[in-house]
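Colleague: I need the structure of the sequence given here:
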Amino acid sequence: MSLDRRKFLYAAAAAGGAAALPGALWRRAFADGPAQPGPSPYGPLRAADANGLQLPEGFSGRVVARSLQRVEGTRYTWHPAPDGGACFPDGDGWIYVSNSEVPVVGGASAVRFDASGRVRSAYRILNGTTLNCAGGGTPWNTWLSCEEHDWGLVFETDPRGEADAVARPAMGRFKHEAAACDPDRRVVYLTEDQGDGCFYRFVPETWGDLSAGTLQVLVGSGPGAVRWADVPRPEFWWTPTRDQVDGAMRFDGGEGCHYSDGTCYFTTKGDGRVWAYRAAAERLEIVYDDDLVSGEAPLTGVDNVTASASGDLYVAEDGGNMEINIITPDGIVAPVLRVVGHDESEITGPAFSPDGTRLYFSSQRGESGFIGGTDGRTYEVTGPFRR
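Modeller: Okay, the predicted model is just below:
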C-alpha cells in the first residue's frame, strides 16, 4: 500500500472517531488510527494440542461435535458446514446453537450442556431452510438464523427446540449474514454479504415481537455522521433492498455483527475492516483495517465477531491462518487461538458461555476443506478469559 493511501485511510479513520466515544468499549482517541498489533493479554500461543488447537498457557480445548457424526453421549448427528452460533442460559447449564451453511437442508442445531460442561443432549431447532450463515441472539433468548441468498429470510428459532421456528419476512429479503439486537433503542442490526451490500436495522412495532416493523438502511458518505432511511419494499421487490434508497452506504461483504454497550460492531471481509456504529451519536468509525497496521496484519479475512463483558472483541478469520484474534479496548490486536491443519476452512460461530469461561466456535470445513462442510468441527476452549 502506498504511503499516500495509508495517510488517507488514517485521516478518514481519525475523522470518523473525532467525537466522544460512548459506551465501555474503545474509549481511547483515534489519533493513532485503528487498532494495531501488540502482545496478547493472554501471552503467546503454545504448540498445537491433539486437536490441532494452539492456545495460550492456562487454556485447554476439546472437540464438541463433528459433522455427520453423532455428538458424544447423544444419538444426534451433527450438521455439515457449521456456521454462526450463540450461547443461551438453560437452568444451571447452557445451550450452544449453530447454523448449517448448506443449501436446501441448512437449518440449525443445538447442544445442551449441564453446569459442569458435560453434554446433556443435541437436537435440531430449524429445518427446511437454505444456506443458514450467521445470525444473532435476542434478549428474549431466541436465535435469529439468517439465510445467505438473494431472497434470504431471518428465522426466529427456539434454542430449546420446544417451539416451532418462524420466518420474519418484515426483516427483509436479501443475502442476510448476521443480526445483533440493541435493547436500548429496541432495534435489530443486520449485515448483508454482498460486495456492494448495506448495513440495516429493523425497528419492530413491538419490542420482543419481530413479526412487523420497519426495515431501514444506513445512509452516509463514509466514517462520521450517518443516518437511517426506510426501505420502501423490504419483503417483495423487483429492485433489491440495497438499491432502493439513494445514498445508502455500501460495504464490501458484510459479515459478523455484535452489539455491546451502545455500539454495534460489524465486519466487512472485502476490505478487512471492523466497524463501530456508535448508536447514540449516530456515528460510524473504523476500529480495525488490515491495510492500516504497522507490519504484517495479524487479523485477515475478518468474519464472525463477538465480545466479552470486559470490552474485548473476538474476531474470527475466514481463511487467514485460522485464528480468532482479540481486539482490546486500548487498541491491541493479537491472536488468542489458532487451528492448525485446516488451511481450506474458516472459523465460524464464536460465542461465550453465559459465565464467560468457555468459548465455542467451529472450523466449518475441517481438515479436508471440502466445500460441503462434511468435515466440520465444533470446539470448546476453556480458560481464564477476561470478564
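Colleague: rest of the way, CA atoms for contacts and neighbours
Modeller: Fine.
Colleague: By residue count, what's the longest strand in the protein?
Modeller: Ranked by residue count under DSSP state E, the longest strand found in the chain is strand 209-219.
Colleague: Could you pull out the buried residues of it?
Modeller: By neighbour count on 16 or more other Cα atoms under 10 Å, the buried set for strand 209-219 is 210, 212-219.
Colleague: between the residues you listed, which is closest to P329?
Modeller: Nearest to P329 among these, counting by Cα to Cα, is L218 at 25.2 Å.
Colleague: I'd say the closest one and A225 touch.
Modeller: No: taking contacts as Cα atoms under 8 Å, L218 lies outside contact range of A225: 10.5 Å.
Colleague: I'd like to know which elements the longest strand of the chain is packed against.
Modeller: strand 199-206, strand 227-230 (3 or more Cα pairs under 8 Å, 6 or more residues apart in numbering; DSSP states H and E).
Colleague: Find out how far the last one is from the centre of the chain, if you would.
Modeller: In terms of Cα atoms, centre = their mean, to the nearest Å, the centre of strand 227-230 is set 23 Å apart from its chain centre.
Colleague: mind listing what's buried in it?
Modeller: Neighbour counts over strand 227-230 (16+ other Cα under 10 Å) mark 228-230 as buried.
Colleague: Please apply the same query to stretch 109-116.
Modeller: Buried residues in stretch 109-116, counting neighbours by 16+ other Cα under 10 Å, are found at 109-113.
Colleague: same question, stretch 144-164
Modeller: Buried residues in stretch 144-164 (16+ other Cα under 10 Å): 144-149, 151-160.
Colleague: ok, so of those residues, who is nearest T74?
Modeller: R160 (15.6 Å).
Colleague: who's in contact with that closest one?
Modeller: Applying Cα atoms under 8 Å, 6 or more residues apart in numbering to R160 gives the contacts 95, 110, 125.
Colleague: from the residues you listed, which is closest to M322?
Modeller: Nearest to M322 among the contacts of R160, with distances taken as Cα to Cα, is A110, at 23.6 Å.
Colleague: compare with the first, here's sequence two:
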Amino acid sequence: MERRTFLRGAVIGTSAAAFGGTLMPGAVYAAPAQNGPGPYGALGAADANGIQLPQGFSSRVIARSGQKVSGTSYTWHNAPDGGACFADGTGWIYVSNSEINPGGGASAVKFNSSGTVTGAHRVLSNTRQNCAGGATPWNTWLSCEEVSLGYVYETDPWGVNAAVRRDAMGKFKHEAAAADPVRKVIYLTEDESNGCFYRFIPTTWGDLSSGTLQVLVAGTATSGSFSWATVPDPDGSPTVTRDQVSGAKRFNGGEGCHYANDTVWFTTKGDNRVWQVDLTSSTYELAYDDNLVNPGPAPLTGVDNVTGSSSGDLFVAEDGGNMEICIMTPDNIVAPFLRITGQSASEITGPAFSPDGKRLYFSSQRGTTGTSSGGITYEVTGPFRA
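Modeller: Down below sits the predicted model:
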C-alpha cells in the first residue's frame, strides 16, 4: 500500500470540538496505524465507575438512562449514542442522541465553567433510532436516523429553536456527519453493509434547506484516487441512494466521521477499518485495519464513533471489542486509552471533548444491564495533551 503522509489536527475552539482544524505542528500521519504504547501509558485498575484509565485521569457519571440528571428535573434518555460539545458562554453543552425506535431524539446537559451540571433539556423528539450525527460550525447538532430512508434533523443544542428535518441531505440509513468549513460541505456516512460515503453541498453555507447530495466514486481497492458524483434522487425512492450512481464506492457499515485539516476520517464497523480521505489530493486510504496490525492482536475492534483532540489524536470508540476507546496518534500508533469493565453487552458511544479540550464525554449505551434503559453517560478528566 502506498504510504503517504497526512496532516492531522482537530478543533478546540468557540464551537464544537469536531470542527475548525487548526494545523498542529508536527502532526504527520502514515497509514495504517500499528499497535504500540500510547502517549498516556498503560491502563490502571478499574475505578469506582468500572473504568480503567491511565495514571492522572479520573471519571465521573454524568447521567443514567431513566433517571434525573443530577441537580436537574430532567430524565435522561435511553440508549445514549452520538454526541458533541458546544461552547456556552464560559461553560458548555453536551448533546447526546437516543438510539431507540420509535421515540429517538436527543437531549443535552449544560455545564458551567467549573464543570458543574447546571441543567438538562430535550432538543429533539419523536424521531427514529437517532444514532450518530455531527456538529456544525454555526452551532447546531445534526441528528441522524439510522433506519432505512432515514432523515437528518438539524437541532438547537440550547433547545430554544424547533428542530428541522433536512430532506435535501438525502433519505438513507444515516449514521454520522462532519462539516468541512473550507469546502463548505457536510460529509455523511451510511450504515449499510454495501453503503456509500457522501457529501452534501448546501446552496448557501450555513443553510441546509437546499443543496446537492453527492457520493464518492472510486475503485474497489483500499487506496487510490476518487471523485464525486451527484445523486440524482436524494429521497431514495424508488431506487436507494447508494444504487443510483455507477462506480459509487462501497463501504462495509459506515459509522463515525471526523474532519480536520483537509482530511476526513470515517470508520466502517463491518470490517474494523478507519478510512482517511485526503481532500487536497482527492485520494483515500486506510488509516487503520485490524487485519493489518503487526504485531497483533489488534487493539481496536468494533470500530464505531470517532472524535479528535487538539493534539491531532483520534479517539475511536468500540461497539463490542474490549469496550475501549482507543487512541490513534499522528505518529502512527494505536493503543487503548480507556476500558469499561463489567459491561460486555454494551457499546461505547458519543465521544466528544469539551471546548477547552480538558474533558472527554462518552456513553455506555446499555450499561451494566445490557438494555437500552441501562445507558450511562460519563466524563473523563485528566492531562490530555494539547
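Colleague: Give me the TM-score for these two chains.
Modeller: The TM-score (TM-score structural alignment, normalised by the length of structure 2) is 0.93; 367 aligned residues with a Cα RMSD of 1.1 Å.
Colleague: picking up where we left off before, any chance of the buried residues of strand 227-230 of structure 1 in TSV, plus distance to A170 of structure 1?
Modeller: Converted to TSV, the buried residues of strand 227-230 of structure 1 look like this (distance: Cα to Cα, whole Å):
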residue	distance to A170 of structure 1
W228	17
A229	16
D230	12
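Colleague: Would you map the strands across the stretch 51-200 of structure 1?
Modeller: 53-54, 60-66, 82-90, 93-100, 108-113, 119-126, 132-137, 143-147, 154-157, 166-167, 176-182, 187-192, 199-206 (DSSP state E, counting those that start in this stretch).
Colleague: no no, the stretch 251-387 of structure 1
Modeller: For the stretch 251-387 of structure 1, strands defined by DSSP E, counting those that start in this stretch occupy the ranges 254-260, 263-268, 273-278, 283-289, 302-307, 313-317, 323-327, 332-339, 347-352, 358-363, 377-382.
Colleague: Sort out which residues of the second one are buried, please.
Modeller: Same thing as strand 263-268 of structure 1. 263-268.
Colleague: Structure 2: which residue goes with G52 of structure 1?
Modeller: Matched by TM-score structural alignment, G52 of structure 1 corresponds to G50 in structure 2.
Colleague: And for the closest residue to that match other than its chain neighbours, the neighbour number?
Modeller: In space, and not counting its chain neighbours, G50 of structure 2 is closest to T341: 5.2 Å by Cα to Cα, 6 or more residues apart in numbering. Around T341 of structure 2 there are 18 other residues, counting by other Cα atoms under 10 Å.
Colleague: Could you report the neighbour count for G73 of structure 1?
Modeller: Counted with other Cα under 10 Å, G73 of structure 1 comes out at 11.
Colleague: Oh, that last question was meant for T239 of structure 1, not what I typed.
Modeller: So T239 of structure 1, with other Cα under 10 Å, has 10 neighbours.
Colleague: Secondary structure class of whichever residue in structure 2 pairs up with it, three-state.
Modeller: Matched to structure 2 by TM-score structural alignment, T239 of structure 1 sits across from T239. Here T239 of structure 2 is coil, with the state taken from DSSP: H, G, I helix; E, B strand; the rest coil.
Colleague: I'd like the distance between T239 of structure 2 and P232 of structure 2.
Modeller: 10 Å (Cα to Cα, to the nearest Å).
Colleague: repeat for G254 of structure 2
Modeller: 21 Å.
Colleague: Please say which position in structure 2 E72 of structure 1 maps to.
Modeller: That one, E72 of structure 1, aligns with S70 by TM-score structural alignment.
Colleague: Can you get me a residue count around its match?
Modeller: S70 of structure 2 has 18 neighbouring residues, counting by other Cα under 10 Å.
Colleague: picking up where we left off before, now the buried residues of stretch 109-116 of structure 1 as JSON lines including distance to P169 of structure 1?
Modeller: Compiled in JSON lines, those are given as follows (distance: Cα to Cα, whole Å):
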{"residue": "S109", "distance to P169 of structure 1": "22"}
{"residue": "A110", "distance to P169 of structure 1": "24"}
{"residue": "V111", "distance to P169 of structure 1": "27"}
{"residue": "R112", "distance to P169 of structure 1": "29"}
{"residue": "F113", "distance to P169 of structure 1": "32"}
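Colleague: Of those, just say which sits nearest to Y200 of structure 1.
Modeller: Using Cα to Cα, S109 comes nearest to Y200 of structure 1 of the buried residues of stretch 109-116 of structure 1, at 26.3 Å.
Colleague: Tell me which residues touch the equivalent of that closest one over in structure 2, please.
Modeller: Aligned against structure 2 by TM-score structural alignment, S109 of structure 1 finds its counterpart in S107. By Cα under 8 Å, 6+ apart, the residues touching S107 of structure 2 are 76-77, 95-98, 120-124.
Colleague: E156 of structure 1 contacts M171, correct?
Modeller: No: E156 of structure 1 is beyond contact range of M171, at 10.9 Å (criterion: Cα under 8 Å).
Colleague: Wait, a strand at A24 of structure 1?
Modeller: No: looking at A24 of structure 1 with three-state DSSP, it is coil, so not inside a strand.
Colleague: contacting residues around it?
Modeller: Applying Cα under 8 Å, 6+ apart, the residues near A24 of structure 1 are 261, 311.
Colleague: mind checking which of the helices and strands packed on strand 209-219 of structure 1 is nearest E296 of structure 1?
Modeller: It is, among those and with distance given as Cα to Cα, strand 199-206, at 28.8 Å.
Colleague: Quick one: average offset of the closest one versus structure 2, please.
Modeller: If you overlay the two and look at strand 199-206 of structure 1, the average distance to its match in structure 2 is 0.3 Å (mean Cα distance after the TM-score superposition for structure 1).
Colleague: Structure 2: matching residues for that strand?
Modeller: So strand 199-206 of structure 1 sits over residues 197-204 in structure 2, by TM-score structural alignment.
Colleague: can you check stretch 153-172 of structure 1 too?
Modeller: Using TM-score structural alignment, stretch 153-172 of structure 1 pairs with 151-170 in structure 2.
Colleague: Give me the distance from the matching stretch to the chain's centre.
Modeller: Taking Cα atoms, centre = their mean, the mean C-alpha location of stretch 151-170 of structure 2 is offset from the chain mean by 18 Å.
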